[in-house]
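K.L.:
quick one, fold the following:
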Amino acid sequence: MSAAPDEVEQPDAGARVSGTDRMTAFSDGVFAIVITLLVIDLRVPEYHEGELLSDLLDEGASYLAFVVSFVYVGVLWLNHHALLRLIRGTTLMLSWINLGVLFGVVIIPFPTSVLASAFTQGDTDDQRAAVALYALSAALMSAPWLVFFGYLRRHPVLLRRGVSPEYVRRQLPRPITGLVLYALGGLLGWFVNPLLGLLAVIFMIIYHAATSEGLPRWLTRR
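P.N.:
Just a heads-up that it's a prediction; the model follows:
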């Protein structure tokens, strides 16, 4: 009997392996919704005649928070797209892990809104708390990516032809780096300076953008 269209053959005994089409479509839909929700917090300021430009400039922190998070979600989507290209099928457990990845994505609009509010209306203490919250959210987001790579390493049958478990192993430092450095960025923002903490977060977003197709071999040689 031939396999169903949304299934791939499972050469080993164990959990049933299904195709990735539904997981990919659902994930892309979540990313699209999240990146759209970010714009909701952008608003036309209340202004008096002749003061529109000044009031728009006063909302500059909100616009910056939107741009940072828009790029962040875009980078996450690129990384997620590259991740799904590694696999030929998914199991129920891997689908649950993917939901963990998406959970980290859908919470981004909240710390973005807090960050924008703190830098437009709050004092330094508020800004410290906002940067720490944003960095902590980003750090926690790295955890399910680490689990995803770890699961693929233990279940190489799910990998596409030409993708080796060794390649997957070499990618494990990426989410580990995210966990550690985002957390350090949060501590830097809380204890030293919120702007420095925010710059550390932006640096990590750039790092994940530069490594969206994976870490090069020369960086992971032992």
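
K.L.:
alpha carbons only for contacts and neighbour counts from here, please
P.N.:
Fine.

K.L.:
for stretch 20-39, buried residues please.
P.N.:
Within stretch 20-39, the residues that count as buried by 16 or more other Cα atoms under 10 Å are 20, 23-24, 27-28, 30-31, 34-35, 37-38.

K.L.:
I misspoke; the intended subject was stretch 125-140.
P.N.:
For stretch 125-140, by 16+ other Cα under 10 Å, it's 126-140.

K.L.:
looking at those, which are in helices?
P.N.:
Using DSSP state H to define helices, the subset of those located there is 126-140.

K.L.:
and of those residues, the nearest to Leu56?
P.N.:
Gln127 (20.0 Å; Cα to Cα).

K.L.:
coming back round to it: reformat the buried residues of stretch 20-39 as TSV; add distance to Arg153 and secondary structure.
P.N.:
Output for these, formatted as TSV (distance: Cα to Cα, whole Å; DSSP: H, G, I helix; E, B strand; the rest coil):
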residue	distance to Arg153	secondary structure
Thr20	18	coil
Met23	19	helix
Thr24	20	helix
Ser27	22	helix
Asp28	24	helix
Val30	26	helix
Phe31	25	helix
Val34	29	helix
Ile35	30	helix
Leu37	34	helix
Leu38	34	helix
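
K.L.:
here is the second sequence; please produce its structure so I can put it next to the first one:
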Amino acid sequence: MKANRMEAFSDGVLAIIITIMVLEFKVPDGHDWHALLGLGPKVLSYIFSFVYVGIYWNNHHHLLHMIRTLNGRLMWLNLILLFWLSLIPFTTAWMGESHFAPAPTALYGVILLLAAISYQLLQLAIINQHPGDSAIFKSMGRDWKVKVSPFLYLIAILTAYVSPWVSGFFYVLVAAIWVVPEKRIEHFLKGQ
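P.N.:
Predicted coordinates for the structure are as follows:
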């Protein structure tokens, strides 16, 4: 199997995740603008999650272009990542329904943390396909975003019980760190 098949499958799963999230919206009872106000927390949690899924889609796309040989290990690591991402619609809905109550907000972070760890494992497996003295191996081994994100997620999970807004700040911070795909991957791909 070629890596583009795994990428196409992943793209389909991510598209379904986004579709499931938007289907959680129910039409409000009223027929004026005021009726939409009750959807505020749901819309905000949807925006969070849409951005996160988009960031994963974008970075995942770049990462898969570094694969030299697709094997069963990479396929399983990719499936584990997709598993955690597939739980985002559930936590998104619960967080929005509960108006960012502590437990749903913390669980949202747990899912994001597990997805981040899965992404890190996939990235490490792909990087290890390259020689230890290669530029991509050396530069990606020092990837600060992969190292700092789990720490920030842990802070977000813990602060969810203090203030969901503080927790949300850390979720936004991690998203801001990852919104631009890894430039070292682009430089590596241009050099091939």
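
K.L.:
re earlier: how about the ones in helices among the buried residues of stretch 125-140 of structure 1, which pair is most distant?
P.N.:
Largest pairwise distance in those, by Cα to Cα, is 21.0 Å, between Asp126 and Leu140.

K.L.:
now do the SS call for Gly30 of structure 2.
P.N.:
Secondary structure, DSSP: H, G, I helix; E, B strand; the rest coil: Gly30 of structure 2 is coil.

K.L.:
so what's Asp55 of structure 1 up against?
P.N.:
Neighbouring residues of Asp55 of structure 1 by Cα atoms under 8 Å, 6 or more residues apart in numbering: 45-47.

K.L.:
that older thread, so, if you compare the ones in helices among the buried residues of stretch 125-140 of structure 1, which one comes nearest to Pro111 of structure 1?
P.N.:
Closest to Pro111 of structure 1, out of all of those and judged by Cα to Cα, is Tyr134, at 5.1 Å.

K.L.:
counterpart of the closest one in structure 2?
P.N.:
Matched by TM-score structural alignment, Tyr134 of structure 1 corresponds to Tyr108 in structure 2.

K.L.:
how close does Phe169 of structure 2 sit to Pro104 of structure 2?
P.N.:
Relative to Pro104 of structure 2, Phe169 of structure 2 is positioned 16 Å away (criterion: Cα to Cα, to the nearest Å).

K.L.:
could you do Ala176 of structure 2 as well?
P.N.:
In terms of Cα to Cα, Ala176 of structure 2 sits 22 Å off from Pro104 of structure 2.

K.L.:
circling back: the closest residue to the match of Tyr134 of structure 1 other than its chain neighbours: neighbouring residues, count only.
P.N.:
Excluding the flanking residues, the one nearest Tyr108 of structure 2 by Cα to Cα, 6 or more residues apart in numbering is Thr91, at 5.3 Å. Using other Cα atoms under 10 Å, Thr91 of structure 2 has 23 neighbouring residues.

K.L.:
in structure 2, which residue range corresponds to stretch 148-155 of structure 1?
P.N.:
Using TM-score structural alignment, stretch 148-155 of structure 1 pairs with 122-129 in structure 2.
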